[in-house]
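> mind folding the following:
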Amino acid sequence: MIALAGCSSNGGTQKQEELVSDTFDIEDGDHRNWKFSPQANVMLKYEFTVIDGPPVDVIVMREHGFTDYSKDKEYTYYIDGRTMDAESKSVEIGLAGQNIYYLVVDNTAKGEATPQPDGKTAVASVEIAAEANPV
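The predicted structure follows:
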């Protein structure tokens, strides 16, 4: 993994975008992701809680990082937008417009959180809400 710093500045008339507000189960070795493409600079805010199961990783990355992540290669992500091996957290990160980003909830061994080997507790039940607000 290679970490990147986030950025923010004023600009644009873009409206707030809700990316996700959901509760779901993620199997051992799986992930969930949400793709978004802000036209102007945004402040991404996400909050999550693991309701049941092992800690997870929540990662913000650009398209090329997600492509590498999907191919099980070393991948880049925003260090200010990541939460590793955690059960709950609220994060805000500034992101530049005109890019494609992914918000990933990871229940694999690709990050720092490693799923439990006993099938029963390896499933993570996660509640997450995320939105991108223009800055």
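> going forward, measure contacts between C-alpha atoms and count neighbours the same way
Noted.
> wait, S88 sits on T49?
Yes - using Cα atoms under 8 Å, S88 is in contact with T49, at 4.2 Å.
> enumerate every residue touching G29.
N107, T108, A109, P115 (Cα atoms under 8 Å, 6 or more residues apart in numbering).
> contact partners for the third one?
Listed by Cα under 8 Å, 6+ apart, the contact partners of A109 are G29, P115.
> does it count as helix, strand or coil?
coil (DSSP: H, G, I helix; E, B strand; the rest coil).
> so what's the closest residue to E47 other than its chain neighbours up against?
Leaving aside its chain neighbours, E47 sits nearest to S90 (4.2 Å; criterion: Cα to Cα, 6 or more residues apart in numbering). Contact analysis of S90 by Cα under 8 Å, 6+ apart lists K45, Y46, E47, F48.
> and stretch 119-135, which residues are buried?
122-135 (16 or more other Cα atoms under 10 Å).
> again with stretch 29-38
Quick answer for stretch 29-38 (16+ other Cα under 10 Å): H31, N33, F36, P38.
> could those residues be laid out in a markdown table, adding secondary structure and distance to E74?
Shown next, in a markdown table, are the buried residues of stretch 29-38 (DSSP: H, G, I helix; E, B strand; the rest coil; distance: Cα to Cα, whole Å):
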| residue | secondary structure | distance to E74 |
| --- | --- | --- |
| H31 | strand | 16 |
| N33 | strand | 18 |
| F36 | strand | 22 |
| P38 | coil | 25 |
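> now render those as TSV, adding distance to T23.
Output for the buried residues of stretch 29-38, formatted as TSV (distance: Cα to Cα, whole Å):
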residue	distance to T23
H31	13
N33	13
F36	19
P38	24
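> please generate a structure for the following sequence too, so the two can be compared:
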Amino acid sequence: MRKSIQRRTFLASSSAALLAGCISDDEDADTTQNGGGDQGNNFNGGGESGGGSNNPDTTESVQTNTLVDDTVDVSEDEYRYWTFTLNQEATLSYEFTVRNGPNVDVILTDQEEFNSYQDGNRFRYASSGSSLDSIGDRISTDIPADDYVLCIDNTEAGEAQPPSNLDDDVARVEIMAVIES
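Below is the predicted model of the structure:
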């Protein structure tokens, strides 16, 4: 579902992110613009893993869940985003490449700040988990439990600015994001 939004809207993003636990039944958390409702992925802590071995070489199991692995077109003055919930600290890792079109902002923020972004207001974002005015990057950051949004922004809300050439400058972005806990 694509809706036209004002340039003063927000965020950029995509790539690979690592998180924790079990994915909820909502498999398609990809949304465009002000897309919908309570979509997203829920990542629960996996608790203790492993057997009863006293072997010092036994390591804890790491759970990896894919948030997104896709190529998306982000029209000028629009954005794409993915929502997810962490129930424990995890590592988000993502990699993105703009294959065609203008630089974008890929922004990691919490749900409350994303609401401010969508309303055209100032918003805060996780600088260690964001990549601004870029054609590609590889990010990995530890983040605490919370509700998050990873956004690819092709608006004037962030650092990257769509060209003022009266054309619809679409950014084609490959993004892979995973969550590991």
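> could I get the TM-score for this pair?
Here the superposed chains carry a TM-score of 0.86, computed using TM-score structural alignment, normalised by the length of structure 1; 123 aligned residues with a Cα RMSD of 1.6 Å.
> ok so, going back, residue in structure 2 paired with the residue nearest to E47 of structure 1?
Correspondence of S90 of structure 1 to structure 2, assessed by TM-score structural alignment: R138.
> quick one: its match is in a strand?
Yes - counting by three-state DSSP, R138 of structure 2 is found in a strand.
> from I175 of structure 2, how far out is it?
10 Å (Cα to Cα, to the nearest Å).
> likewise for S128 of structure 2?
17 Å.
> ditto for T32 of structure 2
15 Å.
> now do P162 of structure 2
In terms of Cα to Cα, P162 of structure 2 sits 19 Å off from I175 of structure 2.
> one more: G101 of structure 2?
On the measure of Cα to Cα, G101 of structure 2 and I175 of structure 2 end up 15 Å apart.
> what do you get for Q88 of structure 2?
According to Cα to Cα, Q88 of structure 2 and I175 of structure 2 sit 24 Å apart.
> over to D105 of structure 2?
Counting by Cα to Cα - D105 of structure 2 and I175 of structure 2 are separated by 12 Å.
> give me the three-state assignment for D68 of structure 1.
Classified using three-state DSSP, D68 of structure 1 is helix.
> what's the answer for D167 of structure 2, then?
D167 of structure 2 ends up coil, using three-state DSSP.
> OK, contacts around it?
The contact partners of D167 of structure 2, by Cα under 8 Å, 6+ apart, come to none.
> just the one 3 residues further on next, same as before
Contacts for V170 of structure 2 (Cα under 8 Å, 6+ apart) come out as D73, V74, S75, E76, N100, G101, P102.
> ok, now E87 of structure 1?
Neighbouring residues of E87 of structure 1 by Cα under 8 Å, 6+ apart: F48, T49, V50, I51, P54, P55, V56.
> ok, for the residue most central in space within structure 2, nearest residue in space, not its chain neighbours?
In structure 2, the C-alpha nearest the mean C-alpha coordinate belongs to L150, at 2.0 Å (Cα atoms, centre = their mean). What sits nearest to L150 of structure 2 in space, not counting adjacent residues and going by Cα to Cα, 6+ apart, is L108, at 4.7 Å.
> that neighbour: neighbour count?
By other Cα atoms under 10 Å, the residues close to L108 of structure 2 number 29.
> for L19 of structure 1, same thing?
18.
> ditto for P117 of structure 1
Count around P117 of structure 1 with other Cα under 10 Å applied: 9.
> next one: E113 of structure 2
E113 of structure 2: 18 neighbours (other Cα under 10 Å).
> which SS class is it?
helix.
> alignment lookup: A113 of structure 1 to structure 2.
In structure 2, the residue matched to A113 of structure 1 (TM-score structural alignment) is A160.
> contacting residues for the nearest residue to that match once chain neighbours are set aside?
In space, and not counting its chain neighbours, A160 of structure 2 is closest to D133: 4.1 Å by Cα to Cα, 6+ apart. D133 of structure 2 is in contact with N103, V104, D105, G158, E159, A160, Q161, counting by Cα under 8 Å, 6+ apart.
> at 6 Å instead, please
N103, V104, D105, E159, A160 (Cα atoms under 6 Å, 6 or more residues apart in numbering).
> max pairwise distance over those residues: which two?
Among the contacts of D133 of structure 2, the pair separated by the greatest distance (Cα to Cα) is N103 and E159, at 9.4 Å.
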